[in-house]
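K.L.:
coordinates only, no sequence provided:
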């Protein structure tokens, strides 16, 4: 879920734009500066698909200074005269296929690149961008997704986080694999997605951490956590490397975090029984520092948890939520940010299933409590989970009413068909994107049931739906899991 961090009132840093001859031969056209997302039309870029990001980074926590070289391997989807990358730091040079390219800032987060030679449609090309800056001083559209902390930083946010640490095609429609190599002062940990290529090594006072991913990853799901952490290495139930990390300044929260994130392998094993095989090559989780982010996010292979998750004790419900996103949001990502129910409604329902598994309240009991919790005249029922709006696509209705919609689907179809749909969807759309319309069509095909009315009532109609046979609205029994479920997404 998205949490916009407190913005610092500093102007966006403009990028250097050296003179160079503009390309643009016959038939070549510029790639678009956005992918036309309904909520965020300027996010992502047209004209190419990225296949791989190779990031070489150096970060100094004392000054919050980041140096980087990004090598981007992509393939043109049209005959390109120029193309855009989403980025907001200061760029010093750009090459395309080894030749210097012209570049300039345009708008709040666009880097316009004009290669010396047109790029033919379907051809592979390589872009190398060198850059530097102080990410916490860069504010775009009124906020920053780079959280500086006392001993390092967190590059974590949704739907945008890449702009502050690497240039990208920043939309879930364009997934890629990653190599992330981070050099930090000795004694500092630097954690990212996937697998450690080798043990960290020190050169001249700097420790190098080399991470890589083998599965396609949406740009906002790539992350960095830099600072003082205790790393715990293990092996998941499927034999995958499992790395958890705990900020050293969590104090008493640290024990609660360990008691929760320490059950990651167990929770994944349970979720495999309802969602199908775990889709990635590594497992784990990060307990962020006490001066870090408040929220938690499903960063791929290794979610990052905000400190507030542990303030009232261990909370495996939040772990169940973020790990469920590995299937719903990470493996199958949104086609459009209007489809956010496919991420948050499903991860929220995973908490209900985990509650049932742990004997802390059945999914039906959690449904009853949720339905009764929001009075019929509450503004909650005026937000449409299937189209919550660009101002707050992460409204509580997307989570709670979204999970209620899934429970109604389960009741309508029965467990056999319902769970066949949940496991089949991940296979059907493996490492791709999907829309609500596509999910409904898929569910109808597998179940042989017209679901138009159910989806319309629970996702696209304002007001509290009437129940054919409902719970007592006066005082339903509160499940033991209720407070943990709600705490999992407090902002």
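P.N.:
Here it is on my side, so go on. The model shown is predicted, which means the values in this text are computed figures rather than measured ones.
K.L.:
going by C-alpha atoms from here, please, whenever you check contacts or count neighbours.
P.N.:
Fine.
K.L.:
tell me the contacts of the nearest residue to residue 490 once chain neighbours are set aside?
P.N.:
Nearest residue to residue 490 in three dimensions, chain neighbours excluded: residue 295, at 7.0 Å (CA to CA, 6 or more residues apart in numbering). Residues near residue 295 by CA atoms under 8 Å, 6 or more residues apart in numbering: 1, 3, 305-309, 489-491.
K.L.:
in the stretch 101-250 of the chain, what residue spans correspond to strands?
P.N.:
Listed in chain order, the strands of the stretch 101-250 of the chain (DSSP state E, counting those that start in this stretch) span 102-106, 110-114, 124-133, 146-149, 152-155, 177-185, 189-191, 195-196, 201-203, 206-212, 224-227, 229-235, 241-247.
K.L.:
any idea how far the residue nearest to residue 490 lies from residue 321?
P.N.:
According to CA to CA, to the nearest Å, residue 295 and residue 321 sit 12 Å apart.
K.L.:
next up, a structure to set beside the first:
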């Protein structure tokens, strides 16, 4: 018989382990990324957010933003610590009322350790107090906060939340929002959803906005500055709120001539896409230098440059179509971007037809004929373009070409049933290209794997037999549709 000698340190460690409840020992940190291969560090694991309550104060002269974020969530595992995506300076974090330890990691991670580990499926309220100058913060070599002469703007894809609120920053974790911002009198705060109220006190005005439908973090927007705000109602009864910076200069008239048609275009889109999915609509045009537009939910962001050549209803159509394809139904992963951009571009083709400037078929034929087989355009796969080509022109144009090929394959009756049914099938949720193919096969009763592979996943121009089978490219040199240049001018809507 041998006696086992235990060193004093080991004995202490063993005693400590015995003192920890068995359940606590199984708790583990949430993943620092949600698992998207395009952006491995974006989003987080271990919890699911249901609501963000953001109560903020902003000083336009200094770009100073401060406030408190209250995040309602539920754990999805036995959780010892978790991450939030955030860049501003944090002074305090509480989890379920108790002060939590926190630190930073990587380029945009706030790491939170609750006082007590949390069991799986436990409600979690996280309070983060913070402040900072968003325009002074950068990650991965860029900043998504746009400083303007009279304030600032948060609107960017695939990220912009880090610069103004802590979040689980990936489309898979959608939530509702209350955004309350105090600004000096004479300055306005624009955000998503419905303006619940405003109140003024001691030289400050507080603006209270609410988005009551699930919203992806990149679709949350905040614009702070001096705006002219217009309100109205579409013919179908949707409240429309638009806002224009007071210093747009020569672009002001064209911006208003375009964005003020939001209600009309929205009602027109419902004929193709079904009932509008949100409680309000509209857009805003701040005095920014960037040239892109973005489908920020229910309150589209437009840069002034979109209107540099006059009115631009095509970009309004594109961004409003995203309210169904991208906002209500969001991607499961960023590789599924075709579900957003291919269909928003196709809506522009349908608008072209509505305006008598070229049919969708004519536009599809022109796209197919415009790029020879050896053009790099065809090497981009709209169904999985890669993070570096996520917003390549091919995702838009080849993506819409794939939509037309699908329409020709299954016929108009099934196609337009599909176009309306998809946003209803996955309303306020997430879906993938594979999910869409399955649904299209269900609606049409046809096997579509070969068609999807040819038009979305092959890094080459679909050969002439495939094009003819999809009723495309019958004319080797089709005339350029009248709307072509207008639509091409919006190819950079998300390039920034």
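P.N.:
Yep, it's here. The structure presented is a predicted model; accordingly, all values stated were derived computationally and were not measured.
K.L.:
re earlier: how about a markdown table for the strands of the stretch 101-250 of the first structure, with mean neighbour count and distance to residue 27 of the first structure added?
P.N.:
Below are these laid out as a markdown table (neighbours: other CA atoms under 10 Å; distance: least, CA to CA, whole Å):
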| stretch | mean neighbour count | distance to residue 27 of the first structure |
| --- | --- | --- |
| strand 102-106 | 20 | 20 |
| strand 110-114 | 25 | 15 |
| strand 124-133 | 19 | 18 |
| strand 146-149 | 22 | 40 |
| strand 152-155 | 24 | 39 |
| strand 177-185 | 23 | 31 |
| strand 189-191 | 25 | 44 |
| strand 195-196 | 20 | 43 |
| strand 201-203 | 12 | 49 |
| strand 206-212 | 21 | 38 |
| strand 224-227 | 23 | 40 |
| strand 229-235 | 15 | 53 |
| strand 241-247 | 23 | 49 |
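K.L.:
check contacts around residue 245 of the second structure.
P.N.:
Shown in contact with residue 245 of the second structure (CA under 8 Å, 6+ apart): 225-228, 285-287.
K.L.:
of these, which ones are shared with the first structure?
P.N.:
By both residues aligned by TM-score structural alignment, their matches' CA atoms under 8 Å, the contacts of residue 245 of the second structure still in contact after alignment to the first structure are 225-228, 285-287.
K.L.:
identify the farthest-apart pair in those.
P.N.:
Farthest apart among those by CA to CA are 228 and 287. That separation is 12.2 Å.
K.L.:
if we can go back for a sec, possible to save the contacts of residue 295 of the first structure as JSON lines with neighbour count, secondary structure and distance to residue 187 of the first structure?
P.N.:
As requested, the contacts of residue 295 of the first structure are exported to JSON lines (neighbours: other CA atoms under 10 Å; DSSP: H, G, I helix; E, B strand; the rest coil; distance: CA to CA, whole Å):
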{"residue": "1", "neighbour count": "19", "secondary structure": "coil", "distance to residue 187 of the first structure": "31"}
{"residue": "3", "neighbour count": "18", "secondary structure": "coil", "distance to residue 187 of the first structure": "30"}
{"residue": "305", "neighbour count": "28", "secondary structure": "strand", "distance to residue 187 of the first structure": "22"}
{"residue": "306", "neighbour count": "23", "secondary structure": "coil", "distance to residue 187 of the first structure": "23"}
{"residue": "307", "neighbour count": "23", "secondary structure": "helix", "distance to residue 187 of the first structure": "22"}
{"residue": "308", "neighbour count": "21", "secondary structure": "helix", "distance to residue 187 of the first structure": "26"}
{"residue": "309", "neighbour count": "27", "secondary structure": "helix", "distance to residue 187 of the first structure": "27"}
{"residue": "489", "neighbour count": "22", "secondary structure": "coil", "distance to residue 187 of the first structure": "32"}
{"residue": "490", "neighbour count": "12", "secondary structure": "coil", "distance to residue 187 of the first structure": "33"}
{"residue": "491", "neighbour count": "14", "secondary structure": "coil", "distance to residue 187 of the first structure": "32"}
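K.L.:
any idea which of those is closest to residue 218 of the first structure?
P.N.:
For those, the minimum distance to residue 218 of the first structure (CA to CA) is 14.4 Å, reached by residue 1.
K.L.:
identify the residue of the first structure aligned to residue 240 of the second structure.
P.N.:
Residue pairing (TM-score structural alignment): residue 240 of the second structure is matched to residue 242 of the first structure.
K.L.:
and residue 401 of the second structure, by the same measure?
P.N.:
Taking TM-score structural alignment for the superposition, residue 401 of the second structure sits opposite residue 404 in the first structure.
K.L.:
wasn't that match part of a strand?
P.N.:
No: Residue 404 of the first structure is assigned helix when assessed by DSSP: H, G, I helix; E, B strand; the rest coil, not a strand.
K.L.:
how close does the corresponding residue of the second structure for the residue nearest to residue 490 of the first structure sit to residue 492 of the second structure?
P.N.:
Alignment note (TM-score structural alignment): residue 295 of the first structure maps to residue 292 of the second structure. Residue 292 of the second structure sits 6 Å away from residue 492 of the second structure, going by CA to CA.
K.L.:
got it, and residue 238 of the second structure?
P.N.:
For residue 238 of the second structure, the distance to residue 492 of the second structure - CA to CA - is 29 Å.
K.L.:
next one: residue 302 of the second structure
P.N.:
To residue 492 of the second structure, residue 302 of the second structure is 12 Å away according to CA to CA.
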